[in-house]
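>>> what would the 3D arrangement of this be:
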Amino acid sequence: NSAGIMQLLQKYGAKSLESTLVNKKRSSMNDLKEEPVEHDIKGSKEDNEDTGMMQLPSQEFAMGCSVLHQAALGNQFEMDLILREWPALVNFHDYDRRTALHIAASEGHVDICRYLVERGAAINRSDRWGGSPLDDAHRHRHADVVDLLQKNGAKFRSSSQATNFIAAASEGNIDKVKALMQFGNIDVNEGDYDRRTALHLAAGEGRLEVVELLCEAGADVNIEDRWGNRPLDDAASAKTNSAGIMQ
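The predicted model follows:
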């Protein structure tokens, strides 16, 4: 399917970025600001509970950034060293309000997620786009993380049509994609928090039928996500990964 998707995208004028590494490791550390900003470090189990806002000292802010970085890497040892000294940083978030639990859930680091939950991470904290760690785990198909979070009371938070549309495209649910396009107020080029559109996800997952539908509907075949990747790059990455599995 990946080869067919690449041919289809190229038929619609898709181009690949030569500088893009097809197996690039995505890290939410790209989101972090260099200067200290206000961070909500007094975590709560629910978003509607009162939380304290404070300006963090530079060292503590740097340690909070490191917690997010270690969550992306899956490095529990380094994270534990930091959180033993600054336990409140378990709920440190970047300017998109994404915590270490959001990031670890996105990356599928189930042991890190378990560790963060045990240390009191806010399991239902919403990021800037209304997504919870459970939404992230489900979107990236990390079933073990989904199971862990749900057993600890996690809830799905993101219910927008755009989110459902992108998820349906990723899953290859052609009927749902068609229904949302027909009856919903859908912008086919709207992206998620990483600016990844339905076409990015469908191409990366090998959903040929969905890719064709989106292209016919006028989806931008050269739209770039946060890392500069285009749908054709995702299709190429899927093809490379599939070839590696077959060898």
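
>>> CA only for contacts and neighbour counts going forward, please
Fine.

>>> distance check, residue 239 against residue 214.
20 Å (Cα to Cα, to the nearest Å).

>>> so which bits of stretch 161-173 are buried?
Judged by neighbour count (16 or more other Cα atoms under 10 Å), stretch 161-173 contains these buried residues: 162, 163, 164, 165, 166, 167, 168, 169, 170, 171, 172, 173.

>>> counting by contacts, list what the helix or strand where residue 81 lies packs against.
Secondary structure assignment for residue 81, by DSSP states H and E: helix 76-85. With contacts taken as 3 or more Cα pairs under 8 Å, 6 or more residues apart in numbering; DSSP states H and E, helix 76-85 sits against helix 58-73.

>>> here's the other one to compare against:
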Amino acid sequence: MGCSPEFINQIVSRVHEEFFSRGKVMMEQNSVVDHLYFIGEGKLEEVVVYEGGLKEEILELKPNDSFGDVSILCNIPQPYTVRIRERCLLLRIDKQSFSNILKIYFHDRKKILNNLLKGKEGNVHMKPMVAKIKAQIAMQEAHLALRVNSATYNGDLFQLRDLIQAGADPNIKNFDGRSPLHLAASKGHEDIAHFLIQVGVEVNISDNFGNTPLLEAIKSGHEKIASLIINKGGSLMINDGGNIMASSAERGNPNSKDYDFRTPLHVATLRGSYGLAKLLVKAGANVLSKDRWGKTPLDEAKLSKNERLIKLLEEATTIQLSDNTSTSQELLLVTDKMTRRKCTIYPFQPWELPKDQNKYGVVLWVPYTINELIEKAADHFKLDLPSTSCILTEEAGQILDVNMIIDGQKLYLITT
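All right, here's what the predicted structure looks like:
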């Protein structure tokens, strides 16, 4: 794999020619290397000395080969001795100049490292060196991903453009599997999203959680970026095999939820975005889905006072309820169970053990009001409900709002 012409030109402008006679040792095994050499004429040999003094010739070096690169690139002592076999013309560049060039043309660094692996992976004596080279490749990839995604996240178009023009992969992913386009769509950086699409990034690419850039844009309410991605064939969801599940965004699955159980349709309707809401409804968004506070997308639309949007969701609600009543009811039940929390209610005070040791609690879904929870628990235990009835925590604190309840929390019904 060849290096870029720009990188090669920089190297050529900084090398110095030197002639060396037969038998001269250019580099000693385990020595510190401060120069990289390219062979113009002649032949050299690489010799490694193993424990016990046993010598083994590893490789003959010929014109166009190089040496000293492994030590410099991997920051390790010279792994073998290099000795001249016949009179040579060598081109020499110092370590500092070479390292400075690599900082600019970092993509060529990976090409060089990959080239160094050729012919070495099958040699048992080369295993430590191969491991060092692969570690350097992995470190470079991680560092480059950090730089690219950091520039995208912070909205630094100029730095991102420089990195990509220097050879960085515009589709490179971070530890969550998110590409630069995911980040631009999520943060609302329109100029960066436009630039990434111009350079040909993959618009239908999923992160580790199955989210595509289009879904990120919709969830974050960035309508212009969503429209831009749609125009390039963006999809809402990709299946596990990496294939687009729909030929267009209108056939995806947009019912993912955030920490408040809000779907992209909740966000779109709260912002009054008719275009995004229409797209999501066509894609199969569940208009009956409730957030943490029991609100549906239609409830959010009414807050925006967008009559066109309200009409769209009212029609969608009617269709989803009437199209298949049993299916709609099952979907609503499943949605509620996935989003709501559970709690365990005990019919005694938290600071007292029950006289009846066999008296168990009951696990209930947390409803939308504290009064509903009290009534459900009392109904299960067949208890009367005086006006002073309340729900307490294990620390004897009174719960006033169901949003204070943690999923799986132990609570106590007080009716005395």
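
>>> so what number do they get for TM-score?
Scored against TM-score structural alignment, normalised by the length of the first structure, the superposed chains reach a TM-score of 0.50; 148 aligned residues with a Cα RMSD of 3.5 Å.

>>> just to revisit the earlier point, got the angle between the helix holding residue 81 of the first structure and helix 58-73?
150 degrees (axes from the mean of the first three to the mean of the last three Cα atoms, to 10 degrees).

>>> for the helix or strand that helix 76-85 of the first structure is followed by, packing partners?
As assigned by DSSP H and E, the chain's next helix or strand after helix 76-85 of the first structure is helix 100-107. Here helix 100-107 of the first structure touches helix 58-73, helix 110-118, helix 133-139, going by 3+ Cα pairs under 8 Å, 6+ apart.

>>> any buried residues in the second one, and which?
If I follow you right, that is helix 110-118 of the first structure. 110, 111, 112, 113, 114, 116, 117.

>>> so where do the strands sit in the first structure?
Ranges of strands in the first structure, per DSSP state E, are 38-40, 53-55.

>>> now do the buried residues in the helix or strand hosting residue 140 of the second structure.
Assigned by DSSP H and E, residue 140 of the second structure belongs to helix 127-153. Of all the residues in helix 127-153 of the second structure, those buried under the rule 16+ other Cα under 10 Å are 129-130, 132-133, 136-137, 140-141, 144-153.

>>> so what does that helix touch, helix or strand wise?
helix 69-74, helix 106-117, helix 157-165, helix 180-187.

>>> quick one: the ones you listed as CSV, columns for mean neighbour count and distance to residue 346 of the second structure too.
Formatted as CSV, these follow (neighbours: other Cα atoms under 10 Å; distance: least, Cα to Cα, whole Å):
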stretch, mean neighbour count, distance to residue 346 of the second structure
helix 69-74, 20, 64
helix 106-117, 18, 63
helix 157-165, 17, 58
helix 180-187, 26, 44
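
>>> all strands of the stretch 251-400 of the second structure, in order?
For the stretch 251-400 of the second structure, applying DSSP state E, counting those that start in this stretch gives strands covering 342-346, 362-365, 390-392.

>>> other SSEs contacting the longest one?
When you say that, I think you mean strand 342-346 of the second structure. strand 362-365, strand 409-414.

>>> between the last one and strand 342-346, how big is the angle?
Taking the same axes, to 10 degrees, one finds that strand 409-414 of the second structure is oriented at 40 degrees with respect to strand 342-346.

>>> which helices and strands sit right next to strand 409-414 of the second structure?
Taking 3+ Cα pairs under 8 Å, 6+ apart as the contact cut, strand 409-414 of the second structure packs with strand 342-346, helix 370-381, strand 390-392.

>>> can you redo those as CSV with mean neighbour count?
Converted to CSV, these look like this (neighbours: other Cα atoms under 10 Å):
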stretch, mean neighbour count
strand 342-346, 20
helix 370-381, 17
strand 390-392, 21
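
>>> let me have the ones you listed in TSV, extended by distance to residue 412 of the second structure.
Listed next are these as TSV, based on distance: least, Cα to Cα, whole Å:
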stretch	distance to residue 412 of the second structure
strand 342-346	5
helix 370-381	10
strand 390-392	5
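
>>> closest to residue 92 of the second structure out of those?
Smallest distance to residue 92 of the second structure across those (Cα to Cα): 71.3 Å, for strand 342-346.

>>> give me the angle between that closest one and helix 370-381.
Using the same axes, to 10 degrees: strand 342-346 of the second structure against helix 370-381 is 60 degrees.

>>> surely residue 101 of the first structure meets residue 71?
Yes. Counting by Cα atoms under 8 Å, residue 101 of the first structure touches residue 71, with 7.5 Å between them.
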